[in-house]
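**Q** Structure for this input, please:
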Amino acid sequence: MERERGILFVLSGPSGVGKGTVCKALRGKDMDIQYSVSATTRQPREGEVNGVDYYFKSKEEFQTMIANNELLEWAEYVGNYYGTPIQYVNETLDQGRDVILEIEVQGALQVRDVFPEGVFIFLTPPSLEELRNRIVGRGTETEELINNRMNVAREEIEMMQHYDYSVVNDQVDCACDRIQAIITSEHCKVDRVTNRYKSLLGDE
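**A** Presented below is the predicted three-dimensional model:
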């Protein structure tokens, strides 16, 4: 029987909503899903590890990746580049394993255009006030940059209509449970299992 291809799950949402925290918590659970590490030109935050949290690149290195078509998507966000290396994603899906991407909204919409069979999840904050508090709590951005991020966040929340699911990140464990439920649901969809059962019926 031909191996079923894995499912690509795309998790995105405004800066500060907790995408990285939720993905890190998902990795800590017993889930057969692979985390695709994005490339970025932004500086590492405290505790972040190159090759684990992100591939930290110079702008020149990132532009070379763009020129060589090595990225599934890429976007410039608040002065920095972010992108998804394409080779790992395709190889892992071909092995029948699921992949989750944690990317910015611009990048997610690019992926939707070229990979419409993916499953797109928008992570939302409980409120804009809470979102601002989380960004301020990082202690890494100036007031001007915080205001820029909030303006972009409002625009991005309006793009939620282009996603398949919305998950509120009020508590990390609850958000993880909701995402796990989405993953289980997607694997039970009839259009994903039809070919398997056609093959079984054909063998009788």
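**Q** Please count neighbours and contacts with C-alpha atoms only from this point.
**A** Fine.
**Q** hey, where'd the strands end up in the chain?
**A** Applying DSSP state E to the chain gives strands spanning 8-12, 33-36, 38-40, 54-56, 71-77, 80-85, 98-102, 119-124, 165-168.
**Q** For the fourth one, name the packing helices and strands.
**A** If I follow you right, that is strand 54-56. Packing partners of strand 54-56 (3 or more CA pairs under 8 Å, 6 or more residues apart in numbering; DSSP states H and E): strand 38-40.
**Q** repeat that for 10 Å
**A** When contacts are defined as 3 or more CA pairs under 10 Å, 6 or more residues apart in numbering; DSSP states H and E, strand 54-56 sits against strand 38-40, strand 80-85.
**Q** this one as well, want them side by side:
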Amino acid sequence: MTEASSKHGRLIVLSGPTAVGKGTVEAALRRRHPEVWVSVSATTRAPRPGEENGVNYWFMDDDEFERDEDEGKFLETAVVHGMAHYGTPLGPVLEHLATNTPTILEIDLQGARRVRERAAELGLDVEYVFIAPPSFDELVRRLVGRGTETAEQREKRLETARVELAAESEFDVTLVNDEVDATAEALWGVIAEEYGL
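**A** Take a look at the predicted model:
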């Protein structure tokens, strides 16, 4: 256990394949447990309908993102689906952990791996939680039902999802997202244990 982890709860990294429902589970968790803070990622992708800057993501152009990356302002960055840059702003994460606020990063597999690489360097203790679909067929159904991607984008996401599913063993805990509220409560159980709540 690191010196930082003896004083504060662990950073919770929530990951899993595309369209598994990470965001839906996280939203259900926050409705029941508003004391949980979820990091807002930065991205260079365009906003989807209804998304707000600073709420869903910090939307940035490529130059702004690259400048912040060069200045070390991200905990991790990744190019997702070969299309857009994503990153976790480091400052707010450290601020919330310092006040022992239950802190979650909802990120893709690349991001989770980069956090693992930097955690020791930053003195962070991390619990890695994998959200899995009940089956691959259900994952396909959810992705198609979302209706936010073109056929080509969906195929690229499904290729990525196959790789992401194979990485489940890299995580400390797996939660199968069969039913959103039950999965959110299971996630709260992990957080409560880590933070002594």
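**Q** contacting residues around the spatially most central residue of the second structure?
**A** In the second structure, the C-alpha nearest the mean C-alpha coordinate belongs to Glu106, at 1.5 Å (CA atoms, centre = their mean). Neighbouring residues of Glu106 of the second structure by CA atoms under 10 Å, 6 or more residues apart in numbering: 12-16, 22-23, 26, 38-41, 88, 112, 129.
**Q** And it, how far from Ser6 of the second structure?
**A** Separation of Glu106 of the second structure from Ser6 of the second structure (CA to CA, to the nearest Å): 23 Å.
**Q** what do we get in the first structure for Val126 of the second structure?
**A** Correspondence of Val126 of the second structure to the first structure, assessed by TM-score structural alignment: Gly118.
**Q** List the buried residues for stretch 86-105 of the first structure?
**A** By 16 or more other CA atoms under 10 Å, the buried positions in stretch 86-105 of the first structure come out as 89, 92-93, 97-105.
**Q** In those residues, find the pair that's most separated.
**A** Using CA to CA, these span at most 23.8 Å, a distance reached by Arg97 and Val105.
**Q** For the strands of the first structure, could you give me JSON lines that also reports distance to Asn195 of the first structure?
**A** Shown next, in JSON lines, are the strands of the first structure (distance: least, CA to CA, whole Å):
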{"stretch": "strand 8-12", "distance to Asn195 of the first structure": "18"}
{"stretch": "strand 33-36", "distance to Asn195 of the first structure": "22"}
{"stretch": "strand 38-40", "distance to Asn195 of the first structure": "32"}
{"stretch": "strand 54-56", "distance to Asn195 of the first structure": "36"}
{"stretch": "strand 71-77", "distance to Asn195 of the first structure": "27"}
{"stretch": "strand 80-85", "distance to Asn195 of the first structure": "29"}
{"stretch": "strand 98-102", "distance to Asn195 of the first structure": "18"}
{"stretch": "strand 119-124", "distance to Asn195 of the first structure": "19"}
{"stretch": "strand 165-168", "distance to Asn195 of the first structure": "25"}
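**Q** Quickly compare those and say which is most buried.
**A** Highest mean neighbour count of the strands of the first structure: strand 8-12, a mean of 25 (counted as mean count of other CA atoms under 10 Å).
**Q** picking that back up, export the buried residues of stretch 86-105 of the first structure as JSON lines, with columns for distance to Glu61 of the first structure.
**A** Listed next are the buried residues of stretch 86-105 of the first structure as JSON lines, based on distance: CA to CA, whole Å:
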{"residue": "Val89", "distance to Glu61 of the first structure": "20"}
{"residue": "Thr92", "distance to Glu61 of the first structure": "24"}
{"residue": "Leu93", "distance to Glu61 of the first structure": "26"}
{"residue": "Arg97", "distance to Glu61 of the first structure": "29"}
{"residue": "Asp98", "distance to Glu61 of the first structure": "28"}
{"residue": "Val99", "distance to Glu61 of the first structure": "25"}
{"residue": "Ile100", "distance to Glu61 of the first structure": "24"}
{"residue": "Leu101", "distance to Glu61 of the first structure": "21"}
{"residue": "Glu102", "distance to Glu61 of the first structure": "21"}
{"residue": "Ile103", "distance to Glu61 of the first structure": "19"}
{"residue": "Glu104", "distance to Glu61 of the first structure": "20"}
{"residue": "Val105", "distance to Glu61 of the first structure": "22"}
